[in-house]
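Visitor: sequence plus predicted model, see below.
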Amino acid sequence: MDQIGLMRQLSLKTETKIVMVVLDGLGGLPDPITNKTELETANIPNLNALAAKSICGLSNPVLPGITPGSGPGHLALFGYDPLQYVIGRGVLEALGIDFDLRPGDVASRGNLCTLDTQGIITDRRAGRISTDKSRVIASQLNGLEIDGVQVIVEAVKDHRIVVVFRGEGLSDAVSDSDPQRVGLAPQPVTAINGSSNRMAQIANRFIAHASKVLTNHHPANGLLLRGFSRKPDFPSFKEVYNLDACAIAGYPMYRGLAKVVGMSVVKTGTTLTEEIQSLRDNFNSYDFFFFHVKGTDAAGEDGDFSRKVSVLENFDQFLPAIIELKPDVLIVTGDHSTPAILGGHGWQSVPVLVQGKYCRPDSVSVFSENACVGGGLGNIPACHLMPVAMANALKLEKFGA
């Protein structure tokens, strides 16, 4: 029996409430000048006070040394082993904007990017152009048909778009065109097995078409595709944990992740003020809340150390509003590390705190990477956090005689 099976067997329906705050890309690395991480640099008195009342530790989203994408990072936090439950980025983007994915559809996440005159990527995010500009570009790319396959293009958020291929004989077993690094040219989409040759050919023909359309769009004069995928069939959060779960997330991809596991996705804005209000408005209607904060990750990916510090300090000011709701268990962690000095996702373990009436507080009094090394949780797989939360909310039966 795996963890999902065990949780399905032991989970109880109770009135206790769990709030899981995910500060996307939370973990960091020391600034070379100050030798302090973003968390250690930030003025976060409320997080530190909460850590002193909590059991703390570090978590690994996948395995030590493995750099996770946002999909596996969040699935692990939801208690799904990311090595067993695999999902592509394209599906998450599509579901996040309520796109009606049909059986056989293959979805891909698109990044509008900037290419130089030699076709080399200089900015994978085209300066994070506005969603309004992406919407115009998406409309120009939408509606192409290639060998009987319809290509549907929709704007998602900022530079992100979703490209859905709809037709017969398609496969998601193809490589990405996005090398996920600047200084390289986009890569051709290639078949991973013999059955996906047609998909690769169609994707490359679409990319060639998009290149012509985007020639005069600056800074968004290129397109990168990754995460070709179909909609999966995962056991639902309700089925596994006996929880009525609610997702409060302003960015489409994370709303898509919540939908994949069957959470209700409530209407909210992208600011912390709006998200806190959504939490208040829905607190009596659900017993599990996934509360997502994007700014930490965006700053880390942009290599902006001081901005990531500011995002942490800003969240700290809103933390009392979450605590005032008196959830029975409150978790604060991240889906992965995004150190600003890396300018991207990292493999480093992620700080985590779990606070509740039945948690055994440890000696940690500061919420940081170094402090959490000595915490009572130790260094655990991220997918084990849900059983810890469930136990502390008195939502698990005893295992065995």
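Guide: Okay, I see it. Numbers count the residues shown, from 1 in each chain.

Visitor: for the rest of this, base every contact and every neighbour count on C-alpha atoms.
Guide: OK.

Visitor: ends of stretch 59-72, how far apart?
Guide: 13 Å (CA to CA, to the nearest Å).

Visitor: cool, stretch 121-128 as well?
Guide: One end of stretch 121-128 sits 14 Å from the other (CA to CA).

Visitor: putting a second one here so we can go through both:
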Amino acid sequence: MKYALVIPDGCADEAQDSLGGKTPLEAAKVPHMDEIAKLGRLGLTDNVPESMPSGSDVGTMSLFGYDPLVYHTGRAPLEAAAQGIELEAGDWAIRCNLVTVVDGIMKSFTAGQISNDVARELIELLQSHCCGDQHWKFHAGVSYRNLLIYRARGDKAPFASDTYTVPPHDITDQPISDHLPMGSGGCDLRALMDKSVELFESSQANQKRLADGLLPATQAWLWGQGSRPNLQLFSERFGVSGAVITAVDLLRGIGKLIGWDVVEVEGATGYLDTDYAAKGRAAIETLNKGHDFVVVHVEATDEASHEGLAEEKVTALEEIDEKIVGPLHRHLRDQGDYRILVCPDHPTFLRTKTHSHGYVPYAFCGSDVPCVGASAYNEPSARQTNEVIEQGHNLMGTFFDLSGSDSE
């Protein structure tokens, strides 16, 4: 038996006036996703507990079959794992976005999708001027996505469970003053953020971006802090080997922590310009090389929502359908027994430009999967089936054995 999961990140949404009163999934031409819904099961799942912030860290952990209320310690530790950064007891990882703030308003949580080379220069600038001892270390990641690591020093730790931070993508076009880090670690984080403003103003790389008509990174934004998680291996949990294809460190990190191989794909950008076809080819190659289960994550749909781009979100869905879901499903059918699942991690509303809580549509088909008689893969069709998984971490068990029972 071979298995596949395709994650169109944040694709679940509301009806849009600009799309004729349809959701992006309804407006998009996605015949291959529709076919999966028609051939098998379609329903709704809630991947993010109401008590937790909505984000891909929580949503994908749940989607992979791990109860985030049990296993989640923060977003940044997952990204640290992707970079091969080991966290010991007492250590903390903090996400460091490079952002653009204008007149106190969060204009861009990506600093205009800042390039890797400029981002690395700014991270090195932060390290050389902000961290005077071995306990603090900035690590360059990809584009605006970077990390700050705190190494424990005996009993003295500036972080605790009351440290409160806000993801910058949740406050696009809003004043930042009400969303700064608070709690026991807030003072340290705010001091570093304030220092970054001064440093970035003098950066030659930033000045060149301005001259070229691009958004500069005006400061660092620190958030998503957490300690080392303890996740059971996926093979022990579900009995299959796995691999993940993604351009996002968060997904790479979760994959590494649960024992999956991480497949790098040239041209996978984590943005709207990603090479969808290359991801589809890589998924097929990964299955051919002996993996039981492949996960293909696509960030483009989420990024379109964060920028309020309805047509681009529709286009991204159509690209995922044509170049990933279609070829992958055909390959699975040709090779023998299989199951394929399509499901986003959480909704991301074009209206608010941010992640939301709520149900998302799932669809899967394949060997021994009963047909529920659905007509299409979208939110309204999923509601009509009355198939609901209240706790999203049970979906993976349902996908593998149809029991729907918690695999804890």
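Guide: Cool, got the structure. It should be emphasised that the depicted structure is a prediction, and the values quoted were computed from it without experimental measurement.

Visitor: next, count neighbours for the closest residue to Ser18 of structure 2 other than its chain neighbours.
Guide: Spatial nearest neighbour of Ser18 of structure 2, chain neighbours left out: Ala310 (7.5 Å); criterion: CA to CA, 6 or more residues apart in numbering. Here the count is done by other CA atoms under 10 Å, and Ala310 of structure 2 has 22 residues near it.

Visitor: ok, now the one 3 residues further on?
Guide: The criterion is other CA under 10 Å. On that basis, Lys313 of structure 2 has 26 neighbouring residues.

Visitor: translate it into the numbering of structure 1.
Guide: Superposed on structure 1 with TM-score structural alignment, Lys313 of structure 2 falls opposite Lys308.

Visitor: with Ala191 of structure 2 instead?
Guide: Aligning on TM-score structural alignment places Ala191 of structure 2 opposite Arg205 in structure 1.

Visitor: how much space separates its match from Leu325 of structure 1?
Guide: Noted for Arg205 of structure 1: a distance of 53 Å to Leu325 of structure 1, by CA to CA.

Visitor: confirm for me that Ala304 of structure 2 is in contact with Thr315.
Guide: No - the criterion here is CA atoms under 8 Å, and Ala304 of structure 2 misses it with Thr315 at 9.7 Å.

Visitor: give me the more crowded residue out of those two.
Guide: Per other CA under 10 Å, whichever of Ala304 of structure 2 and Thr315 has more neighbours is Ala304, with 25 against 19.

Visitor: would you mind getting the average deviation of the helix or strand hosting the more buried one from structure 1?
Guide: For Ala304 of structure 2, the host element (DSSP states H and E) is helix 300-306. On superposition with structure 1, the mean distance recorded for helix 300-306 of structure 2 (mean CA distance after the TM-score superposition for structure 1) is 0.8 Å.

Visitor: so for that helix, what gets flagged as buried?
Guide: Within helix 300-306 of structure 2, the residues scored as buried using 16 or more other CA atoms under 10 Å are 300-306.

Visitor: adding distance to Gly90 of structure 2, write the residues you listed out as CSV.
Guide: Shown next, in CSV, are the buried residues of helix 300-306 of structure 2 (distance: CA to CA, whole Å):
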residue, distance to Gly90 of structure 2
Ala300, 35
Thr301, 36
Asp302, 33
Glu303, 33
Ala304, 37
Ser305, 36
His306, 34
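
Visitor: closest one of those residues to Val101 of structure 2?
Guide: His306 (16.0 Å; CA to CA).

Visitor: who are the contact partners of the closest one?
Guide: By CA atoms under 8 Å, 6 or more residues apart in numbering, His306 of structure 2 lies in contact with 169, 348-350, 353-354.

Visitor: ok, and these in structure 1?
Guide: Mapping the contacts of His306 of structure 2 onto structure 1 (both residues aligned by TM-score structural alignment, their matches' CA atoms under 8 Å) leaves 348-350, 353-354 still in contact.

Visitor: the most centrally placed residue in structure 1 and Val21 of structure 1, how far apart?
Guide: By CA atoms, centre = their mean, structure 1 has its centre lying nearest to Ser70, at 3.6 Å. Ser70 of structure 1 is 15 Å from Val21 of structure 1, where distance means CA to CA.
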